[in-house]
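Trainee: Below is the sequence, then the predicted model.
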Amino acid sequence: MLTVHHLNNSRSQRVLWLLEELEVPYEIVHHQRDAATMLAPPELRAVHPLGKSPVIVDGDVVLPETGAIVDWIVERYGNGRLAPPIGSAERSRWTYWLHYAEGSAMPPLLMKLVFSALPGRSPLLLRGLIGAVMGKAQAGFVDPQLKAHFDYWEAELSRSEWFAGDAFSAADVMMSFPVEAGASRGGAADGRPHVKAFLEKIHARPAYRRALERGGPYAYA
């Protein structure tokens, strides 16, 4: 049976959701972040050398990286579901969003998280200076980048009901985490009705709710 190494409040929630959508049997090994550092626990390195989540174990295959995992699950268990036909225009759009989610959307969101947290983790005497520098970097670079991405999501979701077209697909599962994180950290849904509607629709899906029940508390829902 497929096993998901699941970290709380992480990208691995998408993997549970995808498996629930496809009704694939799976087991979960739960891992908890360090309360002080928010990093994954060291025992994950016994599963994969980088010690990151998600990681799935499917027979002899040990596979990290959410996009690669989503691709594997859809190909192995999807039976044509949650992906447009190979060779179609919709498939190229689907593939794009699968890669865009981590390759383009997440880096500025991660920078926002790091820049916001860094002053509070700095020595007390330097906290004010580091806070000023981080604040300037956010205002001058990170926040404009995020706005560009958020506006892009709104425009794309105004073209079709879902990211890859008019049918819900695994591309929407992949995009759920950056959109949820963007709404939580940067106000992505504020004044963007299509982004807000996307979040409402995914959160209402029965498979999404089942994944939350199995995965445990998830801050972005």
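Mentor: In hand now; what should we look at? Here the structure is a predicted model, which means the values were calculated and not measured.
Trainee: C-alpha only now, for contacts and for neighbours.
Mentor: Noted.
Trainee: hey, where'd the helices end up in the protein?
Mentor: 12-22, 66-77, 89-100, 106-117, 124-137, 143-159, 170-186, 193-204, 206-215 (DSSP state H).
Trainee: buried sites along the second one?
Mentor: Buried residues in helix 66-77, counting neighbours by 16 or more other C-alpha atoms under 10 Å, are found at 66-67, 69-71, 73-74.
Trainee: Next: the fourth one.
Mentor: For helix 106-117, a neighbour-count test (16+ other C-alpha under 10 Å) marks 106, 108-112, 115-116 as buried.
Trainee: most distant residue from the middle of the protein?
Mentor: The C-alpha centroid of the chain is most remote from Leu125, which lies 35.5 Å away (C-alpha atoms, centre = their mean).
Trainee: number of nearby residues for Tyr96?
Mentor: Using other C-alpha atoms under 10 Å, Tyr96 has 14 neighbouring residues.
Trainee: Spatially central residue in this protein, please.
Mentor: Phe177 (2.7 Å).
Trainee: Structure two is appended below for comparative analysis:
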Amino acid sequence: MLTLHHLEYSQSFRILWLLEELGAEYELKTYKRDPETNLAPDDYKALSPLGTAPVVTDGDLVLAESNAIIDYILDSHPDSPLRPAPGTPDRARHLFWFHAAQGSLMSIQGVAMVLTLLESRTPWPISALLKAIFGQVRKLFVNPRMDALFGQMEKDLGEKPFFGGDTLTAADITLVYPMFAARDKGAFELGYPNIGKWFDRVEAMDSFKAARAKDDRDSIIFRF
């Protein structure tokens, strides 16, 4: 049986939601972060090939990386609408957002996170210099790319209710972590009504509620 090794406040929430949406049989093993370092415990890092979340085991198989795990699980559910078939109207839209989640959105968020961490943990006066330099990085690289992504999201969600089209797909599931992280930081407070409606639709879904109940945390997002 497939086992989801679920690290609290991590990207493994995606897999938990996926399994609940599929109604799949699985075992859930949860791990708490170290209260001092906020890192995964040693037994989790020893299990994962990369020491990161998410990770699943299935017999002798140990698999990491969110989208690889999602594809692996969906291979066992070929009739699921969570992965539109080739040639269907929403196939390209689904593929774009499924890969944009990791390739674009989380990459940009990662850069922004590193900049913030360096600023907050570097002593003055070096921190003042870094703040000036990083301000330019945000202005020239981070903010324009994030604005472009959010603008495309708002446009697409104005045409159809989900990132993958007319119904929930794995694109929505893989986007849930970076989207909630962005919302937690106030990214959608000024405008983006269609994105706001997407959050409402997601949070109203029984599978999402079931995943949140099993996750049993005040947020699905890990805050540094």
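Mentor: Here it is on my side, so go on. Predicted model, so just to flag it, every value in this text is computed and none were measured.
Trainee: What does the TM-score come to for these two?
Mentor: Scored against TM-score structural alignment, normalised by the length of the first structure, the superposed chains reach a TM-score of 0.89; 221 aligned residues with a C-alpha RMSD of 2.1 Å.
Trainee: related to what we said a few turns ago, may I see the helices of the first structure arranged in JSON lines, with distance to Ile56 of the first structure as well?
Mentor: Converted to JSON lines, these look like this (distance: least, C-alpha to C-alpha, whole Å):
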{"stretch": "helix 12-22", "distance to Ile56 of the first structure": "9"}
{"stretch": "helix 66-77", "distance to Ile56 of the first structure": "7"}
{"stretch": "helix 89-100", "distance to Ile56 of the first structure": "18"}
{"stretch": "helix 106-117", "distance to Ile56 of the first structure": "21"}
{"stretch": "helix 124-137", "distance to Ile56 of the first structure": "36"}
{"stretch": "helix 143-159", "distance to Ile56 of the first structure": "29"}
{"stretch": "helix 170-186", "distance to Ile56 of the first structure": "16"}
{"stretch": "helix 193-204", "distance to Ile56 of the first structure": "23"}
{"stretch": "helix 206-215", "distance to Ile56 of the first structure": "14"}
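Trainee: now the buried residues of helix 66-77 of the first structure in a markdown table, with distance to Pro49 of the first structure?
Mentor: Listed next are these as a markdown table, based on distance: C-alpha to C-alpha, whole Å:
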| residue | distance to Pro49 of the first structure |
| --- | --- |
| Thr66 | 16 |
| Gly67 | 18 |
| Ile69 | 17 |
| Val70 | 20 |
| Asp71 | 21 |
| Ile73 | 22 |
| Val74 | 25 |
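Trainee: mind checking how far the residue farthest from the centre of the first structure is from Glu180 of the first structure?
Mentor: 35 Å (C-alpha to C-alpha, to the nearest Å).
Trainee: Tell me who's in contact with the residue nearest to the centre of the first structure.
Mentor: Neighbour list for Phe177 of the first structure: 11, 14 [criterion: C-alpha atoms under 8 Å, 6 or more residues apart in numbering].
Trainee: one more time with 10 Å, if that's ok
Mentor: 9-14, 101-102, 105-106, 183, 220-221 (C-alpha atoms under 10 Å, 6 or more residues apart in numbering).
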